[in-house]
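In: Below is the sequence, then the predicted model.
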Amino acid sequence: MSELFRVMPPALSKLPSTLDREQVRLLEIISLPLLNEGKPSTWGRVLDLAEHKAGMNAETAETVLHSLPRVGSSHQVGMSYGFTAPPERYMNETSEIRPTVAAGLVLPDLNAMVSTPFLSVLHHMVELHRNRPIDMVSSEPVRAVLRSGELAQVMSRMRPEFIAVLPELFRFEPYIQADHTSMSPDGEWEWRIKRNIFDYKDADSLDAYVTKTCELVSKSNQPTIYSSGPSLDSIVSSHFNNSPIVGQVGVEVGTTDAQPTETPSGETRGAYVKEAIITELEDLDGAGDLRTDKLVGLLRELNFNCANGQPLASNSLLRAVMDHVPPGFGFPVGTTFATVVAQAKWGHSDRKYLKKLTDFRDQGDDVMHRQMDRRRSRIDMDDMPQAAAVNAMLDGLVVALQKRKAAATAP
């Protein structure tokens, strides 16, 4: 399949409330499995239905898919939000594609069955956060917890099938985040609500929710400008400044802070690995006699190179991360990442994410081990795996290390 090439339009700050006929038709087709079966569609199924119901061939369907408006980064690196979850750069028959809650703006059926009940849950989450008991003694922050069983009691008219898929819906809403999630074998789940849910306290309609999400996504893709620190002249004594330094050469030292840079389309890359996950891994240093300092260093360097558009370094660092983590999942030193994916306990969606990381290994080998020849490197930032896949793997690592830490401290 040839790569789609198109001129990038100006960056959007808000999703439109209307789409053209082909866009709406494709979005309806993408939404059917979620509405009928509570699960995402595969691109192969979308192509079958697009051909049968809308007369679109594969090339037209992919062109329409990539024409759907998005706010934020149009690349795999950086945060974005649109009517669907971010599509893969190269769609294949098994690629998953799903609508977001925002699709309810243009699809009445999705609005009624997904977006409207989602808003009810969102308002409930805001109230749980507002009413959480605050411990005035502990130094740890207090988090409210959304539980599927309690939600079913509070919202007795809500369909059980909808409650069951809520964690999957949350995963593709960029600011409905959790400090920790868990699911029991019988399907009951918990979602520990992060503080940023309070940003949605005034989101009293679907349009207000989508507008706020677009605002937050746009803000996340803007570079942070830090004011310069104090001059050395103000903190170094005049005696030191005037003293001769024998046998040394003055060297100009540049900053090493990660400065997000613009992509060719004028966008700014956001964080590839979520800072909250890096912080959790940092806090888990020493859990079960495993040190996380090297992993944290690799992840911070990965974010730095992604933010600055360095594809070769980014590919190499991600490959190093994948080779580094197997012991954290309870496997012996020397275990391959593919073995972890195959043998560790993963949820259905997480396993699909991790399969994509396993497939990335060949690309990582190409970057790290292909010897120089006459050809130019064609690897760029768009060839990096989806950030969601990397964050899903690291979130699973956090859970595994938390269990090791709890087991080590248990009486």
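Out: Alright, I've got the coordinates.
In: Only C-alpha atoms from now on, for both contacts and neighbour counts.
Out: Fine.
In: tally of neighbours for N241?
Out: Look at N241: counted by other C-alpha atoms under 10 Å, it has 10 neighbours.
In: Second structure follows, compare the two:
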Amino acid sequence: MNTLFDAVITQDQRSLLTRIAGPWLATGEWPLWGSIQHYFDARRLDADEVFHSLSRVGVAGPFAAGYGFTAPMRAPISATDRVRLTVASSRVLPEVRMVVGEPFVRVLLHMVKLHADRPVSDHEVTPAQLRSAELMAAMPHLKPWFVQVLPDLLSYEPGISNGGGATLGDGTWERTIDRSVMQFRDVLSVEDYIARTCEIVTANAAQFAPLVAAVETPPVAEPERAPYIDGGLLHDLEEAAAKTRWKVHKLLALCRGLNDSYTAGNPYACAAMIRSILDHIPPLFGHADFKVVASQHVFTVKRTDKSHAQKLAAFKDIADDVMHRPIGPSVPRISMVDIPEPVRLNAVLQEVVAILR
């Protein structure tokens, strides 16, 4: 299970991530932890407790290793430490996704191309270089702010090795690109990037995990599955429902039922609920069928969310199998792995919220 996609973000966690993002998006500088602590102290909350409750993948050690929505920080965090977000925070902060996450993926693919197109010799290795001036010329749509913060951002993404670099006197910079970027050659979206980074971090953690003695150990209870529909998104849907002419009662009931079925691990109920939601919402988009929504609606995040919608439309065959296959001599083979990733329906429901508003 990928906890960065499956985890429910609490209101306090979202507030923490937003407080970290604010100064950075405004000035390009990360805030001091002391300022974050002061904000939470005034609200009778423990910032350190909220920070360390954030989901991570990889090493679950005492120093917050692995990969998560924030860069790792040793505990206890000093008031003078700078606290940073990662590209993964794009998954929960739309403002970071738009200004940072999506441009980052485009630059990463540009880095892949630079590495693949570099001169090759049997006698000399010539690494590719990412230079700020050349990057602005090649991708003029990038904002100067993003280009300025990119070297620091790259330094805290664990799947991309630090090939070295320099900042020149005129403020421009250059960075060596090594072959670690080739791990991301098939990445097409922010979700793809986060998922691939989680795979890399998890695989690296497994290599260094201590060997387990070959002795019988008591069974470990499986951790509780997080709700399918993000808690913050469900709250936004409820708020939007109160201010629209559309009657959203059934949709909210289906979403809550899906969450209950998903946390209980019931694949048949999950498939039926997802199919019911997809059959229920097309009129909001001005269509009668979800396949038409997936093929014709212009989503806010065009390519990524359209891809999510098309994958959900293709899920209809499995849902039909769940709902219409009659009883027979063979055992049905539907399991939780056949249920679409939560990020896909969450993206479509985020579009529903935008339409209702």
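Out: Received the coordinates, thanks. None of these values were measured; they are calculated from a predicted model.
In: Now the TM-score, please.
Out: With the length set by TM-score structural alignment, normalised by the length of structure 2, the two chains reach a TM-score of 0.56; 212 aligned residues with a C-alpha RMSD of 2.2 Å.
In: Tell me the buried residues in the helix or strand containing K355 of structure 1?
Out: Following DSSP states H and E, one finds K355 of structure 1 within helix 348-369. Buried residues in helix 348-369 of structure 1, counted by 16 or more other C-alpha atoms under 10 Å: 350-354, 357-358, 360-361, 363-364, 366-367.
In: Let's have the residues you listed in CSV, adding distance to P69 of structure 1.
Out: As requested, those are exported to CSV (distance: C-alpha to C-alpha, whole Å):
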residue, distance to P69 of structure 1
D350, 27
R351, 29
K352, 26
Y353, 24
L354, 28
L357, 27
T358, 30
F360, 28
R361, 31
Q363, 30
G364, 31
D366, 33
V367, 33
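In: I'd assumed R192 of structure 1 was in a strand, is it?
Out: Yes. Assessed with DSSP: H, G, I helix; E, B strand; the rest coil, R192 of structure 1 lies in a strand.
In: Strands along the stretch 101-250 of structure 2, start to end?
Out: Along the stretch 101-250 of structure 2, the segments classed as strands by DSSP state E, counting those that start in this stretch run 128-131, 165-167, 173-177.
In: export those strands to CSV and tack on distance to R275 of structure 2 and mean neighbour count?
Out: Below are the strands of the stretch 101-250 of structure 2 laid out as CSV (distance: least, C-alpha to C-alpha, whole Å; neighbours: other C-alpha atoms under 10 Å):
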stretch, distance to R275 of structure 2, mean neighbour count
strand 128-131, 46, 20
strand 165-167, 50, 13
strand 173-177, 45, 18
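In: Rebuild those as CSV, extending it with distance to V96 of structure 2.
Out: What follows is the strands of the stretch 101-250 of structure 2, written out as CSV (distance: least, C-alpha to C-alpha, whole Å):
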stretch, distance to V96 of structure 2
strand 128-131, 23
strand 165-167, 25
strand 173-177, 23
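In: Quick one: closest of those to V120 of structure 2.
Out: strand 128-131 (10.5 Å; C-alpha to C-alpha).
In: corresponding residues in structure 1 for the closest one?
Out: Aligning strand 128-131 of structure 2 against structure 1 (TM-score structural alignment) gives residues 144-147.
In: Show me the contact partners of that stretch.
Out: M125, L128, H129, R132, E188, W189, E190, W191, R192, I193, K194 (C-alpha atoms under 8 Å, 6 or more residues apart in numbering).
In: tell me the contacts of the residue mapped onto A85 of structure 1 from structure 2?
Out: In structure 2, A85 of structure 1 lines up with A71, judged by TM-score structural alignment. Each residue near A71 of structure 2 by C-alpha under 8 Å, 6+ apart is listed here: V83, R84, L85, T86, Y156.
In: Same question for F83 of structure 1.
Out: L27, L68, P69, R70, P99, T100, V101, A102, A103.
In: Just the ones of those in strands?
Out: In strands, judged by DSSP state E, the following of the contacts of F83 of structure 1 are found: R70.
In: T42 of structure 1: which of the contacts of F83 of structure 1 is nearest?
Out: P99 (11.9 Å).
In: For G297 of structure 1, see how far away the closest one is.
Out: Computed with C-alpha to C-alpha, to the nearest Å, the distance linking P99 of structure 1 and G297 of structure 1 is 35 Å.
In: out of those two, which sits in the more crowded spot?
Out: P99 (24 against 14).
In: aligned partner of that one in structure 2?
Out: Looking across to structure 2 (by TM-score structural alignment), P99 of structure 1 lines up with L85.
In: That match contacts M73, doesn't it?
Out: No. Judged on C-alpha atoms under 8 Å, L85 of structure 2 makes no contact with M73 at a distance of 11.0 Å.
In: Tell me the residues that contact both of the two, please.
Out: Joint contacts of L85 of structure 2 and M73 (C-alpha under 8 Å, 6+ apart) do not exist.
In: tell me the centre residue of structure 2?
Out: The centroid of structure 2 falls nearest to R91 when counting by C-alpha atoms, centre = their mean (3.5 Å).
In: Helices along the stretch 51-200 of structure 1, start to end?
Out: Ranges of helices in the stretch 51-200 of structure 1, per DSSP state H, counting those that start in this stretch, are 58-67, 108-110, 116-130, 148-154, 160-171.
In: How about N196 of structure 1, nearest residue that isn't a chain neighbour?
Out: Nearest in space to N196 of structure 1, with sequence neighbours left out and distances taken as C-alpha to C-alpha, 6 or more residues apart in numbering, is Y175 at 7.2 Å.
In: Just tell me what the one you found corresponds to in structure 2.
Out: With TM-score structural alignment as the criterion, Y175 of structure 1 matches G159.
In: Could you list which residues are in contact with that match?
Out: Counting by C-alpha under 8 Å, 6+ apart, G159 of structure 2 has contacts S180, V181, T197, I200, V201.
In: which residue lines up with M158 of structure 1 in structure 2?
Out: Per TM-score structural alignment, M158 of structure 1 is aligned with L142.
In: Spit out the contact partners of its match.
Out: P103, M136.
In: where exactly do the helices run in the stretch 151-300 of structure 2?
Out: Using DSSP H, counting those that start in this stretch, helices in the stretch 151-300 of structure 2 cover 190-208, 231-241, 249-264, 267-280, 290-296.
In: How much space separates the nearest residue to P160 of structure 1 once chain neighbours are set aside from H124 of structure 1?
Out: Closest residue to P160 of structure 1 apart from its sequence neighbours, by C-alpha to C-alpha, 6+ apart: A152 at 7.3 Å. Distance of A152 of structure 1 to H124 of structure 1, computed by C-alpha to C-alpha: 12 Å.
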